[in-house]
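# Quick one: sequence and predicted model below, then my questions.
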Amino acid sequence: MFRHRDYPEAGVQVPAGTLESGESVETALFREKLEESGITKDELRLVKHLKTYLYYAAYKQQHHERHVYQLELIQERPAQWEHTIEASGEDLGLTFEYFWIPVHEAELAGGQGECLELCC
């Protein structure tokens, strides 16, 4: 889970993102995880696809197709860390403060928590 260091009002979130042209959902999953957290594909195991659904993003006035996956960390990571996004795009320079909590204790912003009951 993470919070935006400079925008705490954005709430607690998990990494998410947008497919690039010609990119598969699974490739985007691991690319976004790396860009937004610094966690590499080699540190993760794909457990399962949980759900695909449409979500209305009111702040952009757009519908988004969301693909939700459960991943397992298979290497050690600190209990807390910061990661600054270096990839191009609207997130460039944002710093996220990461921390671990049990998934069922999470209160995620932006409708991200809608699939937590499918996890674990």
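Cool, the structure landed.

# only C-alpha atoms for contact and neighbour calcs from this point on.
Noted.

# which SS class is R31?
helix (DSSP: H, G, I helix; E, B strand; the rest coil).

# Contact partners for it?
By Cα atoms under 8 Å, 6 or more residues apart in numbering, the contact list for R31 is empty.

# V47 now?
69-72 are the contacts of V47 under Cα under 8 Å, 6+ apart.

# Any figure for the gap between R66 and E97?
23 Å (Cα to Cα, to the nearest Å).

# coming back round to it: just the buried residues of the contacts of V47.
For the contacts of V47, a neighbour count by 16 or more other Cα atoms under 10 Å gives the buried set as 69-71.

# Now flag whichever of the residues you listed is closest to K51.
Distance to K51 across the buried ones among the contacts of V47 (Cα to Cα) is lowest for Y69, with 7.3 Å.

# A further structure is provided below for comparison with the first:
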Amino acid sequence: MDTESALAALSALSQSTRLEIFRLLVRHEPDGLPAGDVARHLDVPQNTISAHLATLARAGLLTSQRHSRLIVYRACLPSLRDLMLFLVRDCCAGSPELCAPLIATLSSCCPSRESCS
């Protein structure tokens, strides 16, 4: 992950509704949720949810897939993993063993989808 991608993801997550949407979709992996269900879970109007979902998708944090009349949204866990690794990769100046357990855990998570498209 490069700096621009990390900034886009962090910016998208820096708003409370978008953060809650992302956390909700992480909890509903691997099936995801339709936009209407996301709106109901969070008690947010549909038109507002659509704008937030679009922001998260542009940042590479969500994917969507059409199923008949529904669009199902899923958290892009590999992007989350990449963001977290980007944040901690150079940590602990001179003492990488302090962050090694965190990096190992993040590196091994999310094996089901190597990339999101």
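Cool, the structure landed. Keep in mind it's a predicted model, so treat the numbers as computed, not measured.

# Please work out the TM-score for the two chains.
The TM-score (TM-score structural alignment, normalised by the length of structure 2) is 0.26; 61 aligned residues with a Cα RMSD of 5.2 Å.

# Make TSV out of the buried ones among the contacts of V47 of structure 1 and add distance to E82 of structure 1 and secondary structure.
Converted to TSV, these look like this (distance: Cα to Cα, whole Å; DSSP: H, G, I helix; E, B strand; the rest coil):
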residue	distance to E82 of structure 1	secondary structure
Y69	23	strand
Q70	22	strand
L71	20	strand
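
# possible to save those residues as CSV with distance to E26 of structure 1?
CSV is the format used below for the buried ones among the contacts of V47 of structure 1 (distance: Cα to Cα, whole Å):
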residue, distance to E26 of structure 1
Y69, 9
Q70, 12
L71, 11
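
# number of nearby residues for E65 of structure 1?
12 (other Cα atoms under 10 Å).

# that older thread, determine which two of the contacts of V47 of structure 1 are furthest apart.
By the measure Cα to Cα, Y69 and E72 form the most distant pair in the contacts of V47 of structure 1, at 10.0 Å.

# Report the set of residues contacting both of these two.
What both Y69 of structure 1 and E72 touch, as defined by Cα under 8 Å, 6+ apart, is the set 46-47.

# just checking, V88 of structure 2 touches A104?
No - using Cα atoms under 8 Å, V88 of structure 2 is not in contact with A104, being 11.2 Å away.

# Have a look at the two and say which one is more surrounded.
V88 (14 against 11).
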